[in-house]
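J.: sequence first, predicted model second:
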Amino acid sequence: MKRTMGIEEEFLLVGDDGRPVARASEALDASEVVGDLTRSPETGGGALETEFMEEQLETATHPRHDLTELAAEIRAGRQRAQTAADRVGVRVAALATSPWPFEGTTVARLRYLEARAAFGLTAREQLTSGCHVHVAVADDAEGVAVLDRIGPWLSVLLALSTNSPFWQGEDSGFASYRSQVWARWPTSGPARSFGSPEAYRQAVDDLVATGTILDRNMVYFDARLSSRYPTVEIRVADVCLDADTATLLGALARGLVETAAREAAEGLAAPVLRPELLRTAAWRAGRSGLSTELLSPHTWRPAPAHDVVGQLVAHVRQALVDAGDLDAVTDLLGRLWAGGGGAARQRAWHAESGDLRAVVDRAVEATHA
């Protein structure tokens, strides 16, 4: 039986001028009145929720075994978000940061307001949109064995997703500036090896006991055990400009989890995780995306991005074959290389028009293409 996978995507709400607008709660309230939030697996589209900021909506698919079904539900979720946004006259854009300057509006929930008070500018500037992939695991023991093995490859997933070159009205110089903003949280980034569920839980308890974070849900490792589902949650990616790239992330994430679980079951030792190298690899992936070089997980030396992505595919190839995903992944990667990633496309639109509003308009089109 193939492992299930699910995708959570966070989106910006923007007005006609392309600037973020704080209408998420209103959009959900209006949609609930007309019954737009059906969450049955047969209907597709999954959940629709607010996020940390009123300028955001979040979608979530149901767990899916089949990649084609996942792709369809990602598109349905994006349309569901736009249907809700239509109720209040705004648009949904798959942008991991706003190209325009903004002042974020925290959703009026006690936990979010507490975070805003405790974390200052880090919280106030957290108008960033990510893509989280959940992949099923048998239990916490398998989940920790997976976490101990997939870390070297997570920076490659970030590179594939990079979709946030602009920040507060300027080109940041990064393909994923969201990853820089997200790195401000005290528990974000790569983690060490744990070896057992007990050691993982103790690490989480120790972080909470520092009094620095509010609760266990603020342990923001690049990959973690989900607190709600029997899954490994991979949290490193930008929200993807188009649904195809989100689908690609789902397939590769499942391939990584399956490959790691098989290695653990076969008694193969986990790699030695060096957080300083993992953090540097992620920084470099966020800086240049697919445009130049990434750090190869085989050598921790620079190599062309195309080659490092090829190493990832080779690493998970048997899992992709067994899931029936290899042809789809090959096709989706071909489209990504041909069209450019989200960051490259945003910069090209800006070079063509010189107008951030045009960038947002084109991004809205790409979100629903």
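T.: Sure thing, it's come through.

J.: only C-alpha atoms from now on, for both contacts and neighbour counts.
T.: Fine.

J.: just checking, next helix/strand downstream of the biggest strand by length in the chain?
T.: Of all the segments of type strand in the chain, defined by DSSP state E, the longest one is strand 5-14. Counting by DSSP states H and E, the next helix or strand C-terminal to strand 5-14 is helix 24-34.

J.: tell me how far Ala96 lies from Gly89.
T.: According to CA to CA, to the nearest Å, Ala96 stands 21 Å off from Gly89.

J.: those two: which is more packed in?
T.: Using other CA atoms under 10 Å, the more surrounded residue of Ala96 and Gly89 is Ala96, with 33 against 15.

J.: so where does the spatially most central residue of the chain fall, helix or strand?
T.: Centrality entry for the chain: nearest residue to the mean C-alpha point is Cys131, 2.1 Å, by CA atoms, centre = their mean. Assessed by DSSP H and E, Cys131 sits inside strand 130-136.

J.: who does that strand touch, helix- and strand-wise?
T.: strand 5-14, strand 231-238, helix 243-265 (3 or more CA pairs under 8 Å, 6 or more residues apart in numbering; DSSP states H and E).

J.: quick one: closest of the ones you listed to Ala72.
T.: For Ala72, the closest of the helices and strands packed on strand 130-136 is helix 243-265, at 8.9 Å, according to CA to CA.

J.: by how many degrees do the closest one and strand 130-136 diverge?
T.: 40 degrees (axes from the mean of the first three to the mean of the last three CA atoms, to 10 degrees).

J.: let's bring in a second model and compare:
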Amino acid sequence: MSFAPTHPRTPSAAAVPAFAVAAPGVRTVGVEEELLLVDPRTGRTVAAGPALAMAPRPGGVGASPVALEGVVVPLETELQQEQVETATPPRTCMAEVTADLRRLRRAADAAAQDVGAHVAALATYPLPVAPVLTPNPRYEAIRAQMGLTCAEQLTGGCHVHVGVASDEEGVAVLDRIRPWLPVLTAVATNSPFWRGADTGYAGYRTQAWYRWPGTGPCDPFGSAAGYHAAVAELLATGTLLDEGMVYFDARLSAHYPTVEVRVPDVCLDVQDTVLVAALTRALVDTAAARWRAGEPIPADPTPVLRMAVWRASRSGLEDDLVHPRTHRPRPAGEVLAALVDDVRAALDANGDLHLVERGVERVLTHGTGARHQRAVARASGRLEDVVADAAERTLA
């Protein structure tokens, strides 16, 4: 979700090596995950995010629960105290991303145990809850502005950062990946329950999230200047506190020279997260190559894309999706296969083709986190067991 205050974008990758594009042309990927803090014995949330983020750790590394190959990786607070956020270092190899995600989840869980909690990769909390706002003047200003939308906000997203060479390349990518983002939404669906009920959606987080202003798909921007002008126009309305609240489905990062794709739910299984990350990088590669080749921006109407993301949120991979090429409903497996075909050359060049083909087969056969959550609920009849199972599966 990243409610963190915005900072000026750094104009060059060299100035911020954290998400720089790696030679010889393989783009870096970084993944942020928002995790719930829960007590698996009761299924209840634990409002301890600030304590986890600020607690000293062994080895004198201050707020950091883990160091990945010498890179200090802190836990970050979120809007509500029932959550923490992790972020991987930039990687070019998906095996490293996988290892980082597993290590970060374990480290966050170990830190959570110090306050009697565990972490759970749930994109919505299944039971009724009154979230506790994290003490912070900016968050208090957000609550004053957004009212009930803020008071009820307790969702977990997965944000994938992919390195780009410039704002111009980044905006060219944003304009060209738009029709495929709902497919990523479908692959990552992991939020069927909300406030004690089955919502009928596989990814209800998207519906809850779209209550915020500044969310959703956008019209093409055409250029970096067009993007920054659009952001300035939104801020000029006085509705958003700052650029950090421009919550487009995909945006230029305010902190790093990256494109940040924000549509996925946090995934129950790390393998699903890595599948989404590999597909996202391939989409960025493919879009950038088409821009360099002078191909025009696809003319997908934004209202149609909103229909597509709604259907993806509603059924995930369990029913038809809107095909990005025809704008007509087609079986989810067919649409997912079309995505893989569209970015196949990039997947192959990145060494990710086999990983993605296996991952697609897995999610189509075994389902997303939403299917698993519902299976647990059917078996036990208790949403508390869904929470406990998620806490265990998060570390599996």
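T.: Cool, the structure landed. As the structure is a prediction and not an experimental result, all values here were calculated from the model.

J.: TM-score of the superposition?
T.: Superposed pair, TM-score by TM-score structural alignment, normalised by the length of structure 1: 0.97. Supporting alignment: 369 aligned residues with a CA RMSD of 1.3 Å.

J.: returning to what we had before: which of the helices and strands packed on strand 130-136 of structure 1 sits closest to Thr106 of structure 1?
T.: Nearest to Thr106 of structure 1 among those is strand 5-14; the distance by CA to CA comes to 13.6 Å.

J.: and that closest one, which stretch of structure 2?
T.: Mapped onto structure 2 using TM-score structural alignment, strand 5-14 of structure 1 covers residues 29-38.

J.: would you mind getting the average deviation of that stretch from structure 1?
T.: Superposing on structure 1 and averaging over aligned pairs (mean CA distance after the TM-score superposition for structure 1), stretch 29-38 of structure 2 comes out at 0.4 Å.

J.: related to what we said a few turns ago, the residue nearest to the centre of structure 1 maps to what in structure 2?
T.: Aligned partner of Cys131 of structure 1 by TM-score structural alignment: Cys158.

J.: its match against Cys267, yeah?
T.: Yes: between Cys158 of structure 2 and Cys267 there is a contact at 7.4 Å, judged by CA atoms under 8 Å.

J.: any common contacting residues for these two?
T.: Residues touching both Cys158 of structure 2 and Cys267 by CA atoms under 8 Å, 6 or more residues apart in numbering: Thr273.

J.: to Val21 of structure 1, which of the helices and strands packed on strand 130-136 of structure 1 lies closest?
T.: Closest to Val21 of structure 1 of those is strand 5-14 (CA to CA; 5.3 Å).

J.: output the contacting helices and strands for that closest one.
T.: Counting contacts by 3+ CA pairs under 8 Å, 6+ apart, strand 5-14 of structure 1 is packed against strand 56-60, helix 67-86, strand 91-93, strand 130-136, helix 243-265.

J.: reformat those as a markdown table; add distance to Asp16 of structure 1.
T.: Formatted as a markdown table, these follow (distance: least, CA to CA, whole Å):
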| stretch | distance to Asp16 of structure 1 |
| --- | --- |
| strand 56-60 | 16 |
| helix 67-86 | 12 |
| strand 91-93 | 8 |
| strand 130-136 | 23 |
| helix 243-265 | 22 |
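
J.: show me which residues of the longest strand of structure 1 are buried.
T.: Buried residues in strand 5-14 of structure 1, counted by 16 or more other CA atoms under 10 Å: 5-14.

J.: who touches stretch 223-235 of structure 2?
T.: Stretch 223-235 of structure 2 is contacted from outside by 167-168, 170-172, 214, 221, 240-243, 246, using CA under 8 Å, 6+ apart.

J.: quick check, nearest of those to Ser380 of structure 2?
T.: Nearest to Ser380 of structure 2 among the contacts of stretch 223-235 of structure 2, with distances taken as CA to CA, is Gly214, at 38.8 Å.

J.: surely Trp300 of structure 1 touches Leu277?
T.: Yes: using CA under 8 Å, Trp300 of structure 1 and Leu277 qualify as a contacting pair, with a distance of 7.4 Å.

J.: Thr280 of structure 2: which of the contacts of stretch 223-235 of structure 2 is nearest?
T.: Nearest member of the contacts of stretch 223-235 of structure 2 to Thr280 of structure 2, counting by CA to CA, is Gly170, at 13.2 Å.

J.: need the counterpart of that closest one in structure 1.
T.: Aligned by TM-score structural alignment, Gly170 of structure 2 pairs with Gly143 of structure 1.

J.: what residues sit buried inside the helix or strand hosting that match?
T.: Under the criterion of DSSP H and E, Gly143 of structure 1 resides in helix 140-150. For helix 140-150 of structure 1, a neighbour-count test (16+ other CA under 10 Å) marks 140, 142-150 as buried.

J.: just stretch 358-373 of structure 2 next, same as before
T.: 359-360, 363, 367-373.

J.: how about stretch 102-109 of structure 1?
T.: So for stretch 102-109 of structure 1, counting by 16+ other CA under 10 Å, buried means 102, 104-107.

J.: let me know the closest of the residues you listed to Ala27 of structure 1.
T.: For the buried residues of stretch 102-109 of structure 1, the nearest to Ala27 of structure 1 is Val107 (12.9 Å; CA to CA).

J.: quick one: map Asp300 of structure 2 onto structure 1.
T.: Aligned by TM-score structural alignment, Asp300 of structure 2 pairs with Leu273 of structure 1.

J.: from Ala95 of structure 2, how far off is Ala282 of structure 2?
T.: 16 Å.

J.: okay, those two: which has more neighbours?
T.: Using other CA under 10 Å, the more surrounded residue of Ala282 of structure 2 and Ala95 is Ala282, with 27 against 13.

J.: ok, the more buried one - contacts?
T.: Contacts of Ala282 of structure 2 by CA under 8 Å, 6+ apart are 343-344, 346-347, 350.

J.: grab the nearest non-local neighbour of it.
T.: Ala346 (5.2 Å; CA to CA, 6 or more residues apart in numbering).

J.: map the one you found across to structure 1 for me.
T.: So Ala346 of structure 2 corresponds to Ala319, using TM-score structural alignment.

J.: please identify which helix or strand holds the residue mapped onto Trp283 of structure 1 from structure 2.
T.: By TM-score structural alignment, Trp283 of structure 1 lines up with Trp310 in structure 2. Here Trp310 of structure 2 is covered by helix 302-315, with elements defined by DSSP H and E.
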